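>>> Got a predicted model here, sequence first, then my questions.
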Amino acid sequence: MSDTLALASRLQAESDDALIELLTSRHLAKRDLRDFFDLADALLSPESVSEALSHLNRPTLAALVSGQQSIAGASAYLLAAYASMLLFEADGVLKPYDSVLAVVHSWPAHGLPSVDDLVLVPAPEVPTHSSSDLQAQVDLRAGERAFETTVAVTELIIAVLQAPARELAKGGLAVPDSKRLAVATGLDASQMNAIIRVAQAAGLTFRDGATWFAAESARDFVLLPLGERWGVLAAAWLGALPEQIVSVLQTRVDAVWGENLTDYLAWLYPAGGPELTAQITELTLDAERLGVANSGRASSAGTELLCDSRDAAVALVSAQLPPEVSTVYVQHDLTVVAAGPLRPDLDATLRAIAQIESHSIASSYRISAGSIAKALAAGYTATSIRSFLESISSTGIPQPLEYLIAESSARYGLLRAGSVEAEAGELASSYVRSDDRELLHTIAVDQNLGSLGLVFVNGNRLVSRFGLDTVYWMLVDARYPVIAESGSGTPKTLTRAQPSPPHVVSTTRPVDELVNRLRGSGVQGGADTAEAWLVRQLDLAVKNKSAVLVTVKLPNGTEVAFPMVPTSIASGRMRGTDQKAGVERTLPLASITQVAAVNPVS
């Protein structure tokens, strides 16, 4: 019986959940498959088989091609290969489909191991670290990298929350956004793609089309203690690794990573190819970046992460990280210096009233008239700003800062912006008013505000065709002391609209639709499957005008084979030309027991 027919019958008997898992794992969810025969053909195609074999380790491959392993004693990996439709069961023994064997036997021509090599070629030696290696030095350097990356991811998320980043069509961040994020993180622009990938793996950023957004979980992430933030990133790195690679790392935490580990994994997964090599390279780089490993050796925290628990790893990393501080030095030049990483909640509040200049082990912020104006626009008051700074400053509030807060607070509200109830034919949507006519003239000629099209309607009032939100926030960003007001002149607080992630409408998954289509293909199990298989073969022969050997069961029980070139199938009958007798025959489909391909008879 054909492998395709046997596999199609087996697939029909699978549950919907099993089919969904199969289609997903074999990456066939988006294929245009009409029925179970199409699915069987797709699963047995050389490309699909090769891709599935690339995920199997060497012992599993050796057991697979041997065709002698009983299903009762099969390993979990071999049973997974059976569930992936690479093997079938015959009398309690797991055997590979012919298409699978054909792919493995073709390996030597492509530089891959032969069937004998799968068993006979030993694993390359992976050296372990000698006792002279100093784990403390490895942990120290790993802790530094863990701190650098965690801070960089935090700063990148804050920057993307303020303004999403654009992805190029050819891949990678657009140059302006790379530079902007590099300034925010303090790292080189060439590292931004890797940093945003680390954030994406943790579910903190995501891409929609050509735009990178910060996820909702990112807002909670930036408020976590530094060690916990590292734990989120490290756990995501571990969770993104294929299970088979994790198992290798767990048994080789004392081995030399890098090229030696790459050679061993290439031996263990001989069909992995360039994709496996690229994956190993990426995981190694990210492991070094996160402090899971350093200089080709797993850190103590990395070992705990791989072999014990995230909490144990976080505890070890936290001991290596600089301690968070809750006090700052407020200086006469209006800078605020934190001698260590500032506690996340304090850092978030300080950013609301000051511009961050550098963020590392020691961070610095700068307070200006513009930053005070932004804080006032966000709902802070002079009293609340002063109270917060007094609570965290170990040096009090210098007199220049006192003057700045008082002056900015007094000037705040000198400009008032509101909405215009435009009459028919009027284009004005908002206004800006002030008793300071000189200030209004300055705003009217400010090139940074030229796009607003502000025009005078009287000496104390400008109007714009843009809405209040646009006008107000452009004035705030230009550092003008503006407040928003209602129609009655009462001040009101506006909230800057943040770019929101796109709303994804939930729809039926393609894989669910595919399973429904397969179930509705009209072919049932049992005898109906065999009949449908014969019809499928005859249909292909009609389409290709090819010769087939058709076996027909006669009324007396005997069978006769006719070399035919089918021309049509209709009303339960097949019509075609008998290549041997040179006559046209019409055969009932119910009497046909077998169809086999043959070469046309001259």
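Received the coordinates, thanks.
>>> from here on, contacts and neighbour counts on C-alpha atoms
Will do.
>>> Which other helices and strands does the longest strand seen in the chain contact?
Counting by DSSP state E, the longest strand found in the chain is strand 559-570. When contacts are defined as 3 or more Cα pairs under 8 Å, 6 or more residues apart in numbering; DSSP states H and E, strand 559-570 sits against helix 527-544, strand 548-553, strand 573-578.
>>> Can you give me the buried ones in the second one?
When burial is assessed from 16 or more other Cα atoms under 10 Å, strand 548-553 yields the following buried residues: 548, 549, 550, 551, 552.
>>> ok, the residue lying closest to residue 221 once chain neighbours are set aside to residue 363 distance?
Sequence neighbours aside, residue 229 is the residue nearest to residue 221 in space, at 6.5 Å (criterion: Cα to Cα, 6 or more residues apart in numbering). Distance, residue 229 to residue 363, using Cα to Cα, to the nearest Å: 18 Å.
>>> For the stretch 351-500 of the chain, which segments are assigned as strands?
355-358, 363-366, 415-419, 430-433, 455-458, 461-464, 482-485, 491-492 (DSSP state E, counting those that start in this stretch).
>>> and the ones you listed as TSV, adding mean neighbour count and distance to residue 58?
TSV is the format used below for these (neighbours: other Cα atoms under 10 Å; distance: least, Cα to Cα, whole Å):
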stretch	mean neighbour count	distance to residue 58
strand 355-358	17	50
strand 363-366	20	51
strand 415-419	22	72
strand 430-433	24	71
strand 455-458	14	76
strand 461-464	22	71
strand 482-485	22	69
strand 491-492	14	69
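>>> can you put these in a markdown table and add distance to residue 145?
Below are the strands of the stretch 351-500 of the chain laid out as a markdown table (distance: least, Cα to Cα, whole Å):
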| stretch | distance to residue 145 |
| --- | --- |
| strand 355-358 | 17 |
| strand 363-366 | 17 |
| strand 415-419 | 48 |
| strand 430-433 | 50 |
| strand 455-458 | 54 |
| strand 461-464 | 51 |
| strand 482-485 | 43 |
| strand 491-492 | 45 |
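>>> Next up, a structure to set beside the first:
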Amino acid sequence: MATTFADQLRSLPDEALGALIQLRPDLVVPVPADISALAVRAQSRNSVARCLDGLDEFALTILDAARLSRAADTALTSVDAILELAGTAPAEDVRVAIDRLRVRFLLHGPPEALQVVGAVDEVTSPYPAGLGRPADYLDARAAALCADRAKLRRTVLAAPPGARAVLDRLAAGPPVGALNRPALGPESMAEPIRWLVEQHVLVPISEAGRAPRPDGELVELPREVGMLLRRETGPLGVLRPLPPVPGAPSRDPRSADSAGAGQTMEAVRATEAILETLAAEPAPVLRTGGLGVRDLKRLAKVAGTDEAGTALLVETAYAAGLLGETDAGPNQELFLPTGAYDLWRATGIAHRWGALARAWLAMTRQPGLVGRRDERDRPINALAPDAERAGAPQARREALNALAELDTGAAPATDDLLALLSWQAPRRARGREAAHRDAYAGAALLGITGLGALTSYARLLLNDSGPDETDPLGVHPEDAHADAVRALDQLLPAPVDHMLVQADLTVIVPGPPEPDLATELDVLTEQESASVFRVTPASVRRALDIGYQATDLHELFRRRSRTPVPQTLTYLIDDAARRHGGLRSGSAGSYLRSDDEALLAEVLADKRVGTLDLRRIAPTVLVSPRPVTRLLGALREAGYAPVAEDAGGTTVLSRPKVRRAPSRSPRIAEASTPVLTGPRLAGVVEQLRRGDIATRAARRAPVTVRAAHGQAIPGLTAVQQHTQAMAVLQQAVRDKARVWVGYVDSHGATLSRLVRPVSLSAGYLRAEDERGESLHTFALHRITAAVTEE
């Protein structure tokens, strides 16, 4: 069988062989040595299972039909036999499905003698199309009953209602059930099952590896009975050649884009709020890894999202390299923003969203598992190892591609999309329902979908055209997300460089602020929502601390505000500036001095700063044993406005110290198999052809060379001595003749090659390989035989 299979692959034209490699790229990872090795790999369990995972429900059903229609003596089937089994489906659709199976070499051979690849039976259900094994294989009495079609119909029609319910259940598949188990019904169903066993309609069987019990613990419905019960739907059951069409409401594409763009702004804002909170108050890393539940709730409150949404944003920021761990002491680590966060924050909203969307699509994490319990009944925390899922990127791609294949603006329900995914790839979708639901929830939170429909910029995000055929080496890679970022940037409101100051000291920014304005707002105001900020005495003092003067603040608000600056803000700035620097501190541990002796007396008598242990050393100087930072903090908490100064009396300007975790590369999953097109694909096919020619040529090597390699040779054959081989090579150099050279390579493998010797010196043979148009060098001590070409 393997030789026949290899011969069929070998007879394919280059285009057909390239099509097989494109459909099954795992066959060339790594590239096999020749066509025979490719054939062995194409029939292996892993490769066949991977190929089946990509087939839709109808193609898998037609493959089951091929398995069912095989002749018992030859194990062959035909296109006509498959068409007969799939009689309820259009013949054209069935032929298309058969062609899909043949081009993947799951079926091979001529149409009248098709053969199913052996590994298919090993990696699929032993019950094709949900039908049991033939009756003559299970039991002789059941075979006799099934051979009499009229008696079989009478027996089925005479079955009591309970027994008929069991038959219908087993006929739908799988055809095996157990007595007194939920698969067949409650305990009251045991009597009808016994009736069916007594009538030989059901056959008692045993579980694999266990001896059969006297009462028959398991029962199986013979194939002939199952096909009789399916007389209305057909032997293969209900066939669906076309995918189910979700009943999706249609959204206006512009409305969907607008809603999605608004959600992208909210996702970027929430992510920034989370990272700023962690910068101000880092969260500890749990001993088991991950973020604690209390910290997640704290971040959810700051971001204004629920805990599930916060976990998704935290995981995405970590995957994008914006969040990381840093050492904070012995056996203690903290979650902190990385240095990449500062660069990310300096870009536009569209670019920030692009980084998050790219990381979310590629990260091998499933944030939807956060909050659930693992197999040991322990909660799964955000950023914990338990949320790692290697198949998460593929599940997201599958979910979004299913939505992208629908009409523009379609917004189907999640259950309808899951049904579509289940038809497109039943084997792959089985067990991934939760991952697909998480993918749709994450897409909505990140603005990839708007109003339930896929946005136009998200379609560009998913439109990966693959490698550039004009650049087979990938020297000039293109940013696959650049078009999506540009499209989103056009939908977002233009960045603004102004603000609207209200009389209640609130500041409204009518759009995303420019980077310079955003930096100024961070210093001058406290953020209350996405576009509302508030000026407070503390924010004004913070601005004065980093070097702003009162005149600078007045000018800034006058220049940035499109509304008149309210008088309350002017008074607030002037009052804060007048009080700012009225007290000055230094280290004595620390000291406090002021030209206002009454103010120092007030501080000295203030019980709120009694822990500072202040004492007067001069009419205008107080000292404390506490550090300057503690002195400044306590005085500010008490309502004073001191500033620090150096030893020369110059004011020390300071910004809050920013802590960052070490920068690291984003976590992006690499593709498991390459995408081969154009020159790359042609190169792989050419390599396979060359290897096949070399292998067949090696099989034609002379008997002496093959004997030197230890191959079994019929008859008596003397192994050539090394001196004889050297003499043959020396004569070949003089005559410029071609010789067969047997040698041992650096890996210990015995090989043979037909070459034309050029020189023999310094312990090496240099020879031309005319077939490969290359020059080879052989170490003489590795040469085992040499025979002149006949």
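Nice, thanks for sending it over. Note that this is a predicted model, so its numbers are computed, not measured.
>>> Any idea how many residues pack against residue 464 of the second structure?
11 (other Cα atoms under 10 Å).
>>> Confirm that it sits in a helix.
No - counting by DSSP: H, G, I helix; E, B strand; the rest coil, residue 464 of the second structure is not part of a helix but coil.
>>> ok, the closest residue to it other than its chain neighbours - contacts?
Sequence neighbours aside, residue 480 is the residue nearest to residue 464 of the second structure in space, at 6.3 Å (criterion: Cα to Cα, 6+ apart). Contacts for residue 480 of the second structure (Cα atoms under 8 Å, 6 or more residues apart in numbering) come out as 461, 463, 464.
>>> Of those residues, which is the nearest to residue 664 of the second structure?
residue 461 (24.0 Å; Cα to Cα).
>>> List the contacts of whatever residue of the first structure lines up with that closest one.
By TM-score structural alignment, residue 461 of the second structure lines up with residue 305 in the first structure. Taking Cα under 8 Å, 6+ apart, we find residue 305 of the first structure in contact with 234, 235, 312, 313.
>>> Which helix or strand contains the residue mapped onto the second one from the second structure?
Think residue 235 of the first structure. When the second structure is aligned by TM-score structural alignment, residue 235 of the first structure is paired with residue 358. Using DSSP states H and E, the element containing residue 358 of the second structure is helix 349-362.
>>> Which other helices and strands does that helix contact?
Contact here means 3+ Cα pairs under 8 Å, 6+ apart; on that basis helix 349-362 of the second structure packs against helix 253-280, helix 307-319, helix 392-404, helix 482-491.
>>> Can you add mean neighbour count and distance to residue 678 of the second structure and give these back as CSV?
Shown next, in CSV, are those (neighbours: other Cα under 10 Å; distance: least, Cα to Cα, whole Å):
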stretch, mean neighbour count, distance to residue 678 of the second structure
helix 253-280, 21, 35
helix 307-319, 25, 33
helix 392-404, 21, 24
helix 482-491, 18, 24
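>>> looking at these, which is closest to residue 622 of the second structure?
Residue 622 of the second structure lies closest to helix 253-280 among these, at 31.7 Å (Cα to Cα).
>>> Measure the mean distance from the closest one to the first structure post-superposition.
Here the mean offset of helix 253-280 of the second structure against the first structure after fitting is 2.4 Å, by mean Cα distance after the TM-score superposition for the first structure.
>>> give me the stretch of the first structure that that helix matches.
Per the alignment by TM-score structural alignment, helix 253-280 of the second structure matches residues 135-162 in the first structure.
>>> Please compute how far that stretch lies from its chain's middle.
In terms of Cα atoms, centre = their mean, to the nearest Å, the centre of stretch 135-162 of the first structure is found 20 Å from the chain centre.
>>> do the same with stretch 166-180 of the first structure
17 Å.
>>> do stretch 656-665 of the second structure as well
Centre to centre, stretch against its chain (Cα atoms, centre = their mean), the figure for stretch 656-665 of the second structure is 27 Å.
>>> now do stretch 554-568 of the second structure
For stretch 554-568 of the second structure, the distance to the chain centre is 50 Å (Cα atoms, centre = their mean).
>>> What of stretch 426-434 of the second structure?
Here stretch 426-434 of the second structure is found 15 Å from its chain centre; the criterion is Cα atoms, centre = their mean.
>>> which parts of it are buried?
Buried residues in stretch 426-434 of the second structure (16+ other Cα under 10 Å): 426, 427, 428, 429, 432, 433.
>>> ok, back up a step: which of the helices and strands packed on strand 559-570 of the first structure is buried the deepest?
Among these, ranked by average contacts under mean count of other Cα atoms under 10 Å, first place goes to strand 548-553 (a mean of 20).
>>> now for it, which elements pack on it?
Judged by 3+ Cα pairs under 8 Å, 6+ apart, strand 548-553 of the first structure is in contact with strand 559-570, strand 592-597.
>>> Tell me where the stretch 601-750 of the second structure has helices.
For the stretch 601-750 of the second structure, the helices defined by DSSP state H, counting those that start in this stretch occupy 628-637, 678-699, 703-708, 722-735.
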